[in-house]
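Colleague: after the sequence you'll find the predicted model.
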Amino acid sequence: MIKIASSKNPETLAALQEIATALQGITPTLVVVFYSSHHAAQQVADQARKVWPQSQSLGCSTSGEIISQEMMDGGMVAMAFDAATIPEARVAVVDDIGDAAKIKSVCQSLGDVLHADIDQYIGLVLMDGMSGKEEFFLDHLGNLTDLRFIGGSAGDDLAFQATTVFANGVVYDHAALLAVLHAPAGIRVIKTQSFCKTGKTLTPTQVDASGRQVLQFDGKPAGCAYMEAVGASSLEEAAKRFMSSPLGLMDGEEPYVRSPQTFDNETLKFYCAVSPDIPLDLLQSTDILTDTRNALATTNADGKVAGILLFHCILRTLELKSLNKTAEFSGLFTVPTVGFSTYGEADIGHINQTATMIAFLE
C-alpha cells in the first residue's frame, strides 16, 4: 500500500499532524516528506521521527510541492509505503557532498545492496541544492554502485540561499541523502525533458567547470555565440530564451539538458556543469503536457502503477505557471503521486529542465 497526504497549514507542527492523521491506516516502513523552506526543517524531522518511530523517515526542502491533482507553494506533502510495497529501505547520509572519501565510506556502509537486482531495487538521492557539488557527488556515486539513483536537489522557494535534507530526525546541509529501496513488485523510471534538437550546436572551448560557467563557445565569447545561435539582437533578448532554448548533451536522440542561468558580461553561467570540447545541441521546447501524458501512458502499459515519486525542475514549474497549466499537469497524475520542484534532477548525472520519476508497480 502507498498513501499520500498534504497540508497547506503554515505552522510546521500542525501541518505534520494533519499529514499524520491523513496517513492513518498504514504501518509504514518508509515515509518521504517534502516541505516548503518556510517550514522549520528540524521540526519536520523531529515530528516525523516521533509520529513514525518504527519507520525510516526522510525528505528535503522544496521550491514548490506536488501531489496528485495539485501543484502547491508553501506547503508540505508526504508519501508512506508499507512493508508489502517497500519491505526494506536502507538510508545513509553523506554529510559533506563534496568529500570523495566520505562518499566512498557511506557507500561501503550500505553494503552489497548497491549491486542488487535493478528490477527490484532503486536508489533515491536528495542533495543540497545550493552546494554546487551535485556533479561531483553523482560522478563518484556512479562509480560505486550498479543501481540507478533517481532524485533531485532540494530547493528553498527561489531564495537561492540555503536548502536542507533530513533523515531519521537529523537535518543536514551541504549533504546528500541516499536511500536504497527494495520494491519486489518492480520499479519503472520515467524521464521527460520536453525538448527537441534544432540542428545547431555550440562547443564549449573555454569553461570554468567549478563555477558552472562557459567563457567561450567555438572560440567566441559565450554570450555572443549563444545570442547568435538563438537569433537574438542583444544579451537581454537572448536571456529571455534561456527557458525555451537551453543546451543539451545528446545521448542518441535523448538530451541531458544544461540550462543557462545568467549572463555575466560575455560569460554564460549554467545551472549545472558543462564540460569543455564536447558539442552541445541547441534545443527547442516542446509540450510538457503531451510528453508527460505519453510517458505515463507508456509506463502504465508496462505494468499497473501503485505510486510515483516525482522530481520536477523548478524551470518546468515556472513554465507551467506562465502558461497557467499547473492544474492540467498535476491532473495527469491519477495514481498516488508526491514530489517537489527541484534545483536540479538526478538520473545517472546532474541535469536540468527534466522530470525524473520513480514509479512503483503493484
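Modeller: Perfect, I can see it now.

Colleague: from here on, contacts and neighbour counts on C-alpha atoms
Modeller: OK.

Colleague: for the most far-flung residue of the chain relative to its centre, give me its contacts.
Modeller: Here the chain has its C-alpha centre computed as a mean, and the residue farthest from that point, by Cα atoms, centre = their mean, is S233 with 33.8 Å. When the contact criterion is Cα atoms under 8 Å, 6 or more residues apart in numbering, the partners of S233 are M227.

Colleague: quick one: secondary structure of it?
Modeller: Secondary structure for S233, judged by DSSP: H, G, I helix; E, B strand; the rest coil, is coil.

Colleague: put this next to the previous one:
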Amino acid sequence: MQATQLIWKNDSWENYDTNENIDAQLVFFFGATKLIAQPKVYTRLKDKFPKAHILGCSTAGEIIEDEVLDGNVVATAIRFDKTTLDVAYEFIDNSEQSYNVGEKLGKTLNKQGLKSIFVLSDGLAVNGTDLIKGIGNQLPKDVIISGGLSGDGADFGRTLVACNDYALPGQIAAVGFYGNHIHIGQGSVGGWDPFGPDRLVTKSKSNILYELDGKPALDLYKKYLGEKAEELPSSALLFPLMIRPAHSEEEGIVRTILAVSEEDKSMTFAGDIPEGYMAKLMMSNFDRLIDGANEAASITESQNGDDENGESLAILISCVGRKLVLGHRIEEEVETVQSVFNTNTKQIGFYSYGEISSNVKTGLCELHNQTMTITLITEK
C-alpha cells in the first residue's frame, strides 16, 4: 500500500508530501463547502487519478498530517497491492429515510470477502443512528463500519458528499474493502465532563428532543447558554448531551445538535434520543479533550497490523464542537494523534457533525458526537 497527500492551491492540486502521483485505486478528499461545491475540484482530481474511486465531503475544518486548516481542500490517493474495492451511494431527503438508505448501501456492498465499510454521509438530513443500523442489518457481524457525517463549518447550512462525481447535497457514499490483506483499526474517545443533574427524556421522536423532565428542551439549553443562546444551534456545541438507558451505569454516548425549532421548542440531534433515557449536559476541559484524542490513537494503534515495507493511512474525524472549544489549541489534538503512530502512517481527516465507529466497550458500531474517531487503513 502506498499513499500520497495533496492540497488544493491556486485552482489546482499540488503534492503536499514528497511522493509522486501514484496509480491510485482510491482517493479521499475533504474540504470547505464553498470550495468542493465547485466542479473543478473533483474533475481535476479525476484527471490526476483516472482509475480511482473518488469520495469526499464538506467539512468544518480540514486535517492533513499535523495541520488543521480552514477553507481549504485536502486529499489522499491510495494504491493497494492486494485489496479490491467497491463503492455505493444513495440520496436522502429527510431523516426518516435513513434506515432504508442504510440497508440499500449495506446490501450493495455485501459481497464475498468484505472486511470493512467506510461511510461519508450528508450531515444535516440524516439520522446517523438509523443509518448505521440499516447498513449493519445487511452485513455479517464482523464487518467493520466507520466514517463520519459531513460538515459545514459552524453554519449548519448545507453539507455535500461526492462519490465518483461532483459533490452534492443529500448524498451518502460508502466504500467497501475486500480481501484477506486489508486491516482496519479504529478508536473513538471523547473527553467531555458531565455536569448538573440527570434529566429524564420525557418526550422525543427519533432524533428530535422535545422535553426533558417534562419541560421544553430548548428552554433548558437557553438557560445554560445565556447570551450565547442567540447563536444557536452552533453555540449548543459547547454543551453536548450525554444519554444512557435509565438505571444503567454505562458511560453513555454523546449527541450533537443540528437544528433547533422555536415553534415547538425542540432540538434535532445527529442521532437518536430515545424516550425514557437519562440525559446529562456536558462541558469542555481542554486537557481532557486532547487526552481523549491521544487515547483514541492508542486504541487504534493497539489493533495495528502495519506492513513495515508499506504505508498506512489514519483518517481522523473529529467533531466541530471540539474545534470550537479548543480554538487556537486545535492542532494539539492532531499532533498528539500523530505522536502515537509510526512514521510511515499518513494522516488526513476533517471536522464533522458526527463520527461513526465501534463503541470501545461494547464493540457495536454507533454514531458518536464530540469525539476524536480514527480509522487506520493498512495492508498486510
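Modeller: Looks like it came in fine. Note that the structure is predicted; figures quoted are calculated from it, not measured.

Colleague: and the TM-score between these chains?
Modeller: Scored by TM-score structural alignment, normalised by the length of the first structure, the superposition of the two chains gives a TM-score of 0.82; 346 aligned residues with a Cα RMSD of 3.3 Å.

Colleague: quick one: contacts for the aligned residue in the first structure for A125 of the second structure?
Modeller: By TM-score structural alignment, A125 of the second structure lines up with S131 in the first structure. Taking Cα under 8 Å, 6+ apart as the criterion, S131 of the first structure is in contact with I97, H174.

Colleague: burial count for W192 of the second structure?
Modeller: By the other Cα atoms under 10 Å criterion, the neighbourhood of W192 of the second structure contains 23 residues.

Colleague: quick check: closest non-adjacent residue to the residue nearest the centre of the first structure.
Modeller: Taking Cα atoms, centre = their mean as the criterion, G152 is the residue nearest the geometric centre of the first structure, at 2.4 Å. The shortest distance from G152 of the first structure to any residue other than its chain neighbours is 4.2 Å, reached at E345 (Cα to Cα, 6 or more residues apart in numbering).

Colleague: counterpart of that neighbour in the second structure?
Modeller: Pairing criterion TM-score structural alignment: the partner of E345 of the first structure within the second structure is identified as E355.

Colleague: just L247 of the first structure next, same as before
Modeller: Structural correspondence for L247 of the first structure with respect to the second structure (TM-score structural alignment): L241.

Colleague: so D122 of the second structure sits right up against A162, yeah?
Modeller: No - under the criterion of Cα atoms under 8 Å, D122 of the second structure is not in contact with A162, lying 9.9 Å apart.

Colleague: okay, and the residue nearest to the centre of the first structure sits in which element?
Modeller: Here G152 of the first structure, judged by DSSP states H and E, is contained in strand 149-153.

Colleague: that strand vs the second structure, mean deviation?
Modeller: For strand 149-153 of the first structure, the mean distance to aligned residues of the second structure following superposition is 1.3 Å (mean Cα distance after the TM-score superposition for the first structure).

Colleague: what range does that strand cover in the second structure?
Modeller: Under the alignment (TM-score structural alignment), strand 149-153 of the first structure falls on residues 145-149 in the second structure.

Colleague: what are the contacting residues of the matching stretch?
Modeller: 116-123, 128, 136, 186, 317, 352-358, 365, 375.

Colleague: with stretch 201-219 of the first structure instead?
Modeller: Residues lying outside stretch 201-219 of the first structure but in contact with it, judged by Cα under 8 Å, 6+ apart, are 132, 221-223, 225-226, 266-282.

Colleague: one more time with 10 Å, if that's ok
Modeller: 132-133, 135-136, 220-226, 229, 247-249, 260-283 (Cα atoms under 10 Å, 6 or more residues apart in numbering).

Colleague: which of these fall in helices?
Modeller: Among those, the members falling in helices (DSSP state H) are E135, F136, A222, G223, C224, A225, Y226, A229.

Colleague: ok, I4 of the first structure - contacts?
Modeller: 19, 22-23, 31-33, 67-68, 77-81, 307, 336-338.

Colleague: can I get the ones in helices among the contacts of stretch 201-219 of the first structure in TSV with distance to A41 of the first structure?
Modeller: Rendered in TSV, the data for these read as follows (distance: Cα to Cα, whole Å):
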residue	distance to A41 of the first structure
E135	25
F136	25
A222	39
G223	39
C224	43
A225	43
Y226	40
A229	43
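
Colleague: how about CSV for the residues you listed, with distance to V207 of the first structure and neighbour count added?
Modeller: Putting these into CSV (distance: Cα to Cα, whole Å; neighbours: other Cα atoms under 10 Å) gives the following:
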residue, distance to V207 of the first structure, neighbour count
E135, 15, 20
F136, 16, 17
A222, 10, 28
G223, 13, 25
C224, 15, 20
A225, 14, 19
Y226, 14, 28
A229, 18, 16
